[in-house]
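J.: can't give you the sequence, but here's the structure:
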């Protein structure tokens, strides 16, 4: 008996094309799913990394800003808000200084909630002395020539320095990226402490050096003179210490604003007083914080460029991740 085997129909060209299309569609879906997952992980990692960088910068900034900045006539530490430049009879403290460089920036746009977005602040600066309390382990230290040198006082500056050849895009329209620099130099609290810093008095990358009345280590009394302070902020040239003062890289903006009380009429009697308060919210959505009138506040300048009492300071740092092209910013507010 002959067994009958039915003829099996082969797959047609159309069916093969449909099967291939389905397979390719599934592969495309899987590829896009993996791509979305990788983009999400990459974005989350970037956000976490930028947050970590900003938090590290914030810790340094908070320590410096919340410390005392002056020595009064009795040698006791004093804060910036104790400097009543807005009142008649104010005289500079015998030790220390605080300088803010905060020229106004143009409004680039306004967001959906009506808040102003200013052009990036790339030239703002904070420059001041810091005095740590006695009996603590928070002294400032530097290593030089095989030795370690420390002091309770330091001259500190925050500013931006351009990153050569680094922009947000390869085209000329890309925004310049910067390093946020924290420059620190040791200062003797009084003349009695100059001796301990004398061995490195010639190292300008360690010591705040005075040029008047004689060359040597700055004290809190001599550093308040404009001519005895650090040179105009700029990044250190290539050398053994290059890069050690970089706090954050790929910075887009370092914005400093203040809240102040202006002087009244006749303060001082011989100089036009600063009677302009910070702009109100209707014209300044950062109120009560605002850019400094004239751009400069300096307790050590003669005469002071602004007769105002600084009550608090707002600092905004915006950073950029060139790998995923995202930005993030943090805002700190300090009662002074």
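T.: Received, thanks. Every value quoted in this text rests on a predicted model; they were computed, and no experiment measured them. Residues are numbered from 1 along each chain as shown.

J.: When you work out contacts or count neighbours from here on, use the C-alpha atoms and nothing else.
T.: Fine.

J.: and residue 18, that's in a helix?
T.: Yes: using DSSP: H, G, I helix; E, B strand; the rest coil, the secondary structure at residue 18 is a helix.

J.: so how far is residue 26 from it?
T.: With distances defined as CA to CA, to the nearest Å, the gap from residue 18 to residue 26 amounts to 12 Å.

J.: likewise residue 256?
T.: Relative to residue 26, and taking CA to CA, residue 256 is found at 53 Å.

J.: okay, the two: which has more neighbours?
T.: More crowded of residue 256 and residue 26, by other CA atoms under 10 Å: residue 256, with 26 against 12.

J.: any idea which helix or strand comes after the helix or strand the more buried one falls within?
T.: For residue 256, the element it lies in under DSSP states H and E is strand 246-262. Counting by DSSP H and E, the next helix or strand C-terminal to strand 246-262 is strand 296-298.

J.: Next secondary structure element downstream of that following strand?
T.: The element immediately downstream of strand 296-298 (helix or strand, assigned by DSSP H and E) is strand 308-321.

J.: What residues of that following strand count as buried?
T.: Within strand 308-321, the residues that qualify as buried are 308-315, 317-321, counting by 16 or more other CA atoms under 10 Å.

J.: from the residues you listed, which single one is nearest residue 157?
T.: For the buried residues of strand 308-321, the residue nearest residue 157 by CA to CA is residue 315; the value is 13.8 Å.

J.: quick one, what contacts that closest one?
T.: Taking CA atoms under 8 Å, 6 or more residues apart in numbering, we find residue 315 in contact with 254, 255, 256, 257, 331, 332, 333.

J.: Drop anything exposed from those residues.
T.: Using 16+ other CA under 10 Å as the burial test, the contacts of residue 315 include 254, 255, 256, 257 as buried.

J.: I'd say the last one and residue 317 touch.
T.: No: here residue 257 lies out of contact with residue 317, judged by CA atoms under 8 Å, at a distance of 11.8 Å.

J.: And the strands in the stretch 1-150 of the chain?
T.: In the stretch 1-150 of the chain, strands defined by DSSP state E, counting those that start in this stretch lie at 70-71, 77-78, 98-101, 107-110, 116-118, 125-131, 140-144, 147-151, listed in chain order.

J.: Out of these, which gets nearest to residue 164?
T.: Of the strands of the stretch 1-150 of the chain, nearest to residue 164 by CA to CA is strand 125-131, at 19.9 Å.

J.: Run a quick neighbour tally on the spatially closest residue to residue 160 that is not a sequence neighbour.
T.: Leaving aside its chain neighbours, residue 160 sits nearest to residue 180 (4.7 Å; criterion: CA to CA, 6 or more residues apart in numbering). Neighbouring residues of residue 180 were enumerated by other CA under 10 Å; the total is 27.

J.: Take this one as well and set it beside the first:
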């Protein structure tokens, strides 16, 4: 009987003799790693924290190390995953697990910051509705043209302006600024849109070989040319759609083109850019009747810009289409 009792006590004695230190610890190996963003675009100077996820979720060791292929383009915190854009270019950010050396990558594209832009404005320069800038209230002599200039509110640009009274009232050529919304007259200088692109005041332009419209950048060391919004003047639009005593309505193959030529400080041409204000592919087409962007970056370094108009509707004395267009939001960018 004593022998049986002793045998029953043996398992209990064995369990009592084992401590927790004798148990084998379980290790969960790392099987992979991912990054929350496989691609990333940053502007120079920006920072972004990348997040790595180690698999499996219960991996024993989740420590990782971050590296970059091009520190001169994008640096990264070895322990933090904070990526900082240094210069324009592309770099590969790699995360590596300490246990198992598993990796994942993120392609970082660094771009230059968008240049700060400024827009020429004339808001507040006209108090009366449906009015326009006039250099003088009355021309001293009949049948004589006078040249003048004007600037925008921030003196960014200087615009040429010619005025006259040929006995039938004031007329302008080159540039004027206006808040006209009433374009009921067939020869109205108002924009066909009946409104400015932004605000209430925009530019109306009459440019010909005799009085070419131009503007100059007042501080070319600080600003370069970016572009402007343009549309058709009502006068030109009507000439292209219904015709008048001079112009003929457009049909398939007809076009109306605006050209901007850029000049340097020595009055040497540095280039030109074109935009079509009408380009009929069929008889049913219409001229531009909304504000469209005129990209002038190809002549960004121009100090002076001269505008000209061409049309397929020409005659013995030149272009029959009224040589008018409208412009708004002339934009410069800081160097």
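T.: Good, I have the coordinates. Computed from a predicted structure; not experimentally measured.

J.: Got a TM-score for the pair?
T.: These two chains, once laid on top of each other, score a TM-score of 0.27 by TM-score structural alignment, normalised by the length of structure 2; 153 aligned residues with a CA RMSD of 6.6 Å.

J.: re earlier: ok, the contacts of residue 315 of structure 1 vs residue 40 of structure 1, which is closest?
T.: Among those, residue 331 lies closest to residue 40 of structure 1 (CA to CA), at 25.4 Å.

J.: dump the residue contacts of that closest one.
T.: 314, 315, 316, 317.

J.: roughly how far apart are the residue lying closest to the last one once chain neighbours are set aside and residue 329 of structure 1?
T.: This means residue 317 of structure 1. In space, not counting the residues next to it along the chain, residue 317 of structure 1 is nearest to residue 254; the distance is 4.8 Å by CA to CA, 6+ apart. Here the distance between residue 254 of structure 1 and residue 329 of structure 1 works out to 10 Å (CA to CA).

J.: Overlap of the contact sets of the two?
T.: Jointly contacting residue 254 of structure 1 and residue 329 under the rule CA under 8 Å, 6+ apart are 316, 317, 318.

J.: Now that we have those residues, can you turn them into CSV and tack on distance to residue 71 of structure 1?
T.: Listed next are these as CSV, based on distance: CA to CA, whole Å:
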residue, distance to residue 71 of structure 1
316, 28
317, 30
318, 33
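
J.: Okay, buried residues for whichever helix in structure 2 runs longest please.
T.: Using DSSP state H to define each element, structure 2 has its longest helix at helix 2-16. Going by neighbour count (16+ other CA under 10 Å), nothing in helix 2-16 of structure 2 comes out as buried.

J.: List the residues that contact the residue nearest to residue 160 of structure 1.
T.: Neighbours of residue 180 of structure 1 in contact, by CA under 8 Å, 6+ apart: 158, 159, 160, 161, 246, 247, 248, 249, 251, 254.

J.: Against which helices or strands is the host helix or strand of the first one packed?
T.: Spelled out, that is residue 158 of structure 1. Using DSSP H and E, residue 158 of structure 1 maps to strand 153-167. For strand 153-167 of structure 1, the helices and strands in contact under the criterion 3 or more CA pairs under 8 Å, 6 or more residues apart in numbering; DSSP states H and E are strand 125-131, strand 176-187, strand 246-262.

J.: ok, 6 Å please
T.: In terms of contact count using 3 or more CA pairs under 6 Å, 6 or more residues apart in numbering; DSSP states H and E, strand 153-167 of structure 1 is assigned the packing partners strand 125-131, strand 176-187.

J.: coming back round to it: nearest to residue 167 of structure 1, of the contacts of residue 331 of structure 1?
T.: Of all the contacts of residue 331 of structure 1, residue 167 of structure 1 sits closest to residue 317, with 16.9 Å by CA to CA.

J.: can you tell me how far the closest one sits from residue 328 of structure 1?
T.: Using CA to CA, residue 317 of structure 1 is found at 8 Å from residue 328 of structure 1.

J.: Repeat that for residue 60 of structure 1.
T.: Shown here: residue 60 of structure 1 relative to residue 328 of structure 1, a distance of 18 Å by CA to CA.

J.: So for these two, which residue has more residues nearby?
T.: residue 328 (16 against 12).

J.: ok, now which ones touch that one?
T.: For residue 328 of structure 1, the set of contacting residues under the criterion of CA atoms under 6 Å, 6 or more residues apart in numbering consists of 318, 319.

J.: name the element it belongs to?
T.: Secondary structure here is read from DSSP H and E; on that basis residue 328 of structure 1 sits in strand 326-335.

J.: That strand vs strand 308-321, what angle?
T.: Computed with axes from the mean of the first three to the mean of the last three CA atoms, to 10 degrees, the direction of strand 326-335 of structure 1 lies at 160 degrees from that of strand 308-321.

J.: what's the straight distance from one end of stretch 34-47 of structure 2 to the other?
T.: With CA to CA as the measure, stretch 34-47 of structure 2 spans 20 Å from end to end.

J.: how near is residue 39 of structure 1 to residue 33 of structure 1?
T.: When CA to CA is the yardstick, residue 39 of structure 1 and residue 33 of structure 1 sit 10 Å from each other.

J.: now do residue 160 of structure 1
T.: 41 Å.

J.: Just want to know which of those two has more residues nearby.
T.: Regarding residue 160 of structure 1 and residue 33, a neighbour count based on other CA under 10 Å identifies residue 160 as having more, with 26 against 12.

J.: For the more buried one, give me its contacts.
T.: Residues counted as contacts of residue 160 of structure 1 (CA under 6 Å, 6+ apart) are 178, 179, 180, 181.

J.: want to try a markdown table for those residues, with distance to residue 98 of structure 1 as columns?
T.: Rendered in a markdown table, the data for the contacts of residue 160 of structure 1 read as follows (distance: CA to CA, whole Å):
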| residue | distance to residue 98 of structure 1 |
| --- | --- |
| 178 | 24 |
| 179 | 22 |
| 180 | 19 |
| 181 | 17 |
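
J.: out of those residues, who's nearest residue 53 of structure 1?
T.: Within the contacts of residue 160 of structure 1, proximity to residue 53 of structure 1 (CA to CA) peaks at residue 180, which comes in at 11.1 Å.

J.: didn't residue 35 of structure 2 look like it was pressed against residue 52?
T.: Yes: Residue 35 of structure 2 is in contact with residue 52 according to CA atoms under 6 Å; the separation is 4.6 Å.

J.: quick one, which of those two is more surrounded?
T.: Residue environment comparison for residue 35 of structure 2 versus residue 52 gives the larger neighbour count to residue 52, 24 against 19, counting by other CA under 10 Å.
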